[in-house]
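Engineer: The amino acid sequence is not available; the structure is as follows:
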């Protein structure tokens, strides 16, 4: 795979390509960004370029370490295995690339154990750490790495990605997927492939309908749905905000073509009649407050319960 087919992040891709071409690519790097933003694609592309290869496939000198499914963190024993691998000579050529996924899941002790290897790996060894939360990486490690922060794609970049990835997609689906993805390509792929996300999208619309119809029992009944998908809280809140955005625009303009969730246009029209601008504004603030609490790892059961109650009381 070439970075040419990785949509967006043009400045970062150019910087990486130039440094590899000129032999100035340093031995340790961190690629940070949200899940689905393209970290693994860029990391794998870097590895292939460093080995001087052209085809995207498995190579014996590209070693990938991932968080085990039954574990929540990467510990010292895992790091010892990685260090052992870095001390082995490349098999085919004179370079080897270590890709460590979920690097922000390393315990502090594991990071400290990895520090010396990151600072001075054996000749020809390159270490690339992929992470979502850069703040969870120790400063001592960050100071020894070149850091690339991947931002969400622009609307135009997302449209290019969606058309390339799903060539048969309709304009209606394109619009919906672009809104749901919120600038993250991986979310758009999950929208097509993951039935749970379709349930999330439908259920968030139903919650808003219950709120505007003052169906208190039905609103609180939805707590079970929110708890079921508590690990997908970002998607849940994104759906809420996308619907509210559509309701606000339709209330103000009455134009169908401005609605992103066009397949829900009848629901959007009904809610536009029943919700006031003030109530929608208050609900937006409730959702923003909910996001802040969940980002601080407050108990999601309590957070979602509070959100539903506050929405109903507006």
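Structural biologist: Nice, I can see it. These numbers were taken from a predicted model, which means no experiment stands behind them.
Engineer: only C-alpha atoms for contact and neighbour calcs from this point on.
Structural biologist: Will do.
Engineer: nearest spatial neighbour of residue 261, skipping sequence neighbours?
Structural biologist: Leaving out its chain neighbours, the residue that sits closest to residue 261 by Cα to Cα, 6 or more residues apart in numbering is residue 176, at 5.4 Å.
Engineer: Structure two is appended below for comparative analysis:
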């Protein structure tokens, strides 16, 4: 069991957390770390737990010596001016002890100029200052910064860890909903919260099943109007594509077995049954390829509106009756 001064109910990432705590207690904790992983995987919790241990606190609340920095409102990137403010903050003395922690969320959103401005501070921070960079895509971090950080990749939670997370947070969840939630989460606990608590995600799920129904029914002009909805939720593209793939998976499974109990999205079973009569296996596999290609393009920061337009156009061209 990891000894934690932060959230006792953190689930998963045991080895990384244990190594952090051991290094902090032995005085061997490096001054700069890059923590990577998917959105919702738990980067913030791991970083905050480490920060609490670094400054020697047991009861969590906001502390002046734990400085969390995020992208400014209405901005798509972290600018050099924002980084200069972070550097200025890192040069201020700690308020309570002799240690301060800077946590930079979405560090892969730093502009190249901002990363270059931050480089010297990451390489040689003031005494007692520890810098934790959190990001989804470390490929967007300059090699000069990565070479000066210890890099930690957070892996997806195991099936038993996901069960524990759901039990702790949603003890009264119905078994059918739990099954759907686990499949959608795919080892990422933050997706469970989105599935259950996020009204936007509920709207997305409803819209996506209707998109699947309209692939063969709607005219091309009407069908392509779905681009506007998808683009509105462009920041939730991972949830959109995961949900879409889960529907395709259910259609394939039901075509093969005809068994309700194997379906993930049981609340959409009537739609799933209808769609098994509409799509051939070849067309379903084509849609999987289309969605995966869409994922690659969005990961590469291709314009979301254009990517979704192409996805919908290609899906429409796959229409077929089995």
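Structural biologist: Perfect, thanks for sending it. Quick caveat: nothing in here was measured; it's all calculated off a predicted structure.
Engineer: Quick check: the gap between the counterpart of the residue nearest to residue 261 of structure 1 in structure 2 and residue 266 of structure 2.
Structural biologist: With the correspondence set by TM-score structural alignment, residue 176 of structure 1 lines up against residue 180 in structure 2. Using Cα to Cα, to the nearest Å, residue 180 of structure 2 is found at 7 Å from residue 266 of structure 2.
Engineer: Residue 135 of structure 2 too?
Structural biologist: In this view, residue 135 of structure 2 and residue 266 of structure 2 are 34 Å apart by Cα to Cα.
Engineer: Identify the residue range in structure 2 corresponding to the top helix by length along structure 1.
Structural biologist: When structure 1 is parsed with DSSP state H, its longest helix is helix 233-253. Using TM-score structural alignment, helix 233-253 of structure 1 lines up with residues 237-257 of structure 2.
Engineer: now stretch 286-301 of structure 1
Structural biologist: With TM-score structural alignment applied, stretch 286-301 of structure 1 matches the range 290-305 in structure 2.
Engineer: what residues are up against residue 168 of structure 1?
Structural biologist: For residue 168 of structure 1, no contacting residues are found, by Cα atoms under 8 Å, 6 or more residues apart in numbering.
Engineer: That one: what secondary structure?
Structural biologist: coil (DSSP: H, G, I helix; E, B strand; the rest coil).
Engineer: Also residue 103 of structure 2?
Structural biologist: Classification of residue 103 of structure 2 using three-state DSSP returns strand.
Engineer: what does it align to in structure 1?
Structural biologist: Using TM-score structural alignment, the partner of residue 103 of structure 2 in structure 1 is residue 99.
Engineer: give me the number of residues near that match?
Structural biologist: 25 (other Cα atoms under 10 Å).
Engineer: just residue 141 of structure 1 next, same as before
Structural biologist: Residue 141 of structure 1 is flanked by 18 other residues according to other Cα under 10 Å.
Engineer: what about whatever residue of structure 2 lines up with it, distance to residue 117 of structure 2?
Structural biologist: Using TM-score structural alignment, the partner of residue 141 of structure 1 in structure 2 is residue 145. Relative to residue 117 of structure 2, residue 145 of structure 2 is positioned 11 Å away (Cα to Cα).
Engineer: same thing with residue 60 of structure 2?
Structural biologist: Going from residue 60 of structure 2 to residue 117 of structure 2 by Cα to Cα gives 32 Å.
Engineer: same question, residue 213 of structure 2
Structural biologist: Remark: distance between residue 213 of structure 2 and residue 117 of structure 2 (Cα to Cα) = 50 Å.
Engineer: and if you look at residue 14 of structure 2?
Structural biologist: Distance from residue 14 of structure 2 to residue 117 of structure 2, by Cα to Cα: 33 Å.
Engineer: Might you report the residue contacts of residue 30 of structure 1?
Structural biologist: Contacts of residue 30 of structure 1 (Cα under 8 Å, 6+ apart): 128-131, 142, 145-148.
Engineer: Using just helix, strand and coil, how would you label the aligned residue in structure 2 for it?
Structural biologist: In structure 2, the residue paired with residue 30 of structure 1 according to TM-score structural alignment is residue 34. Following three-state DSSP, we place residue 34 of structure 2 in the strand state.
Engineer: the inter-axis angle of the helix or strand where the match of residue 176 of structure 1 lies versus helix 237-257?
Structural biologist: Assigned by DSSP states H and E, residue 180 of structure 2 belongs to helix 175-185. Helix 175-185 of structure 2 runs at 120 degrees relative to helix 237-257, counting by axes from the mean of the first three to the mean of the last three Cα atoms, to 10 degrees.
Engineer: Helix 175-185 of structure 2 vs structure 1, average offset?
Structural biologist: If you overlay the two and look at helix 175-185 of structure 2, the average distance to its match in structure 1 is 1.8 Å (mean Cα distance after the TM-score superposition for structure 1).
Engineer: Name the surrounding residues that touch that helix.
Structural biologist: 162, 166, 191-192, 195-196, 242-243, 246, 264-266.
Engineer: Can you flag which of those belong to helices?
Structural biologist: 162, 166, 191-192, 195-196, 242-243, 246.
Engineer: Can you tell me what residue 80 of structure 1 aligns to in structure 2?
Structural biologist: Superposed on structure 2 with TM-score structural alignment, residue 80 of structure 1 falls opposite residue 84.
Engineer: Just give me how far the helix or strand that contains its match sits from the chain centre.
Structural biologist: For residue 84 of structure 2, the element it lies in under DSSP H and E is helix 80-90. Remark: helix 80-90 of structure 2 is offset 26 Å from the chain centroid, using Cα atoms, centre = their mean, to the nearest Å.
Engineer: for that helix, packing partners?
Structural biologist: helix 112-123 (3 or more Cα pairs under 8 Å, 6 or more residues apart in numbering; DSSP states H and E).
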